[in-house]
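Asks: what would the 3D arrangement of this be:
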Amino acid sequence: MYGDEGLLDGIGTWRKPDVTFDAHAEVDLGTIVPGHGPIGDGHQAIDWLIRYLERLRDDVRSLHAAGHSMLDTVRRCPSPFADGLEADLLAALDQYEGDTDDISKSYLTLCRDLHRLNVLATYLTLT
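Replies: Okay, here's the model as predicted:
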């Protein structure tokens, strides 16, 4: 994480989420404005997020069950951002003012860092 794996040593507990969605959640959305990234179709964004979190949970559980350490799990857990950003996300980022190549690279870095944090948080729920 940002080149300082020692940061992980100080994490002992994680705050539980205020709201939990599952596959049966009914949400009437038109447009979503995320905390990170471009505005987009609400249903598409929520569907992608649920699929991502379910896959993340399954991957982390498998690695944990196989006896991998927390840091090894962070390194081994597949990232949906390993090959870059999806084409529709890149197109949305192209709408931003400024150097769109720099914006896309920065957003990719953010997504990869947040994925590692998600792996870490998920792993800690299993210990």
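Asks: going by C-alpha atoms from here, please, whenever you check contacts or count neighbours.
Replies: OK.
Asks: now for the longest helix along the chain, which elements pack on it?
Replies: Looking across the chain with DSSP state H, the single longest helix is helix 100-125. Counting contacts by 3 or more CA pairs under 8 Å, 6 or more residues apart in numbering; DSSP states H and E, helix 100-125 packs against helix 42-65, helix 70-76, helix 87-93.
Asks: the structure of the following sequence is requested for comparison with the preceding one:
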Amino acid sequence: MKVSKQEAEFQRLANRTRFADTRQLVRFTVQRLAAHIPHQQILQAISHQDFPGRSPQLQDDIFFLNLRSKLILQMYDDRGLDLIGPDVETIQPLYQNYNDWILDYDRAAIDTLFATEPLLKPNQD
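Replies: Next up is the predicted model:
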């Protein structure tokens, strides 16, 4: 994927995560239509990170943000990914369709989240 200087944004940030191996974080952002992002190759490269000799490889954290649906996807390795949404209703269809993909150690917490009644919104008097 070739990116021009005009469409790329770089930021240097302090790395304050508990997993910080470095003191500085470089954020690279590019806005593209999903059809123009080689997501299959990127996900394959992430899945290869724990397997020396396999290529392509990526060792960095990659987040896919869908601005329209407000969903965030982050594949962390060949075992899984995190999907974050703005509310339970947005990710409910994904929970129903891909329930068997939920990892056992996450299942109880995720099932509890979707088993509860819709969250009550504060009184807006």
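Asks: TM between them?
Replies: The TM-score (TM-score structural alignment, normalised by the length of the second structure) is 0.25; 51 aligned residues with a CA RMSD of 4.5 Å.
Asks: Leu108 of the first structure is nearest to which of the helices and strands packed on helix 100-125 of the first structure?
Replies: For Leu108 of the first structure, the closest of those is helix 87-93, at 9.7 Å, according to CA to CA.
Asks: mind listing what's buried along that closest one?
Replies: Within helix 87-93 of the first structure, the residues scored as buried using 16 or more other CA atoms under 10 Å are Leu90, Leu93.
Asks: report the angle between the longest helix of the first structure and helix 42-65.
Replies: Here helix 100-125 of the first structure runs at an angle of 50 degrees relative to helix 42-65 (axes from the mean of the first three to the mean of the last three CA atoms, to 10 degrees).
Asks: re the thing from before, export the helices and strands packed on helix 100-125 of the first structure to TSV and tack on distance to Leu114 of the first structure?
Replies: Below are those laid out as TSV (distance: least, CA to CA, whole Å):
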stretch	distance to Leu114 of the first structure
helix 42-65	12
helix 70-76	11
helix 87-93	16
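Asks: which one's the longest helix in the second structure?
Replies: The longest helix of the second structure (DSSP H) is helix 104-115.
Asks: any chance you could list what contacts it?
Replies: Identification of contacts with helix 104-115 of the second structure by CA atoms under 8 Å, 6 or more residues apart in numbering yields Val88, Gln92.
Asks: returning to that earlier point: quick one: buried residues of the longest helix of the first structure?
Replies: Buried, per 16+ other CA under 10 Å, within helix 100-125 of the first structure: 103-104, 107-108, 111-112, 115-116, 118-124.
Asks: please consider this matter closed, and thank you.
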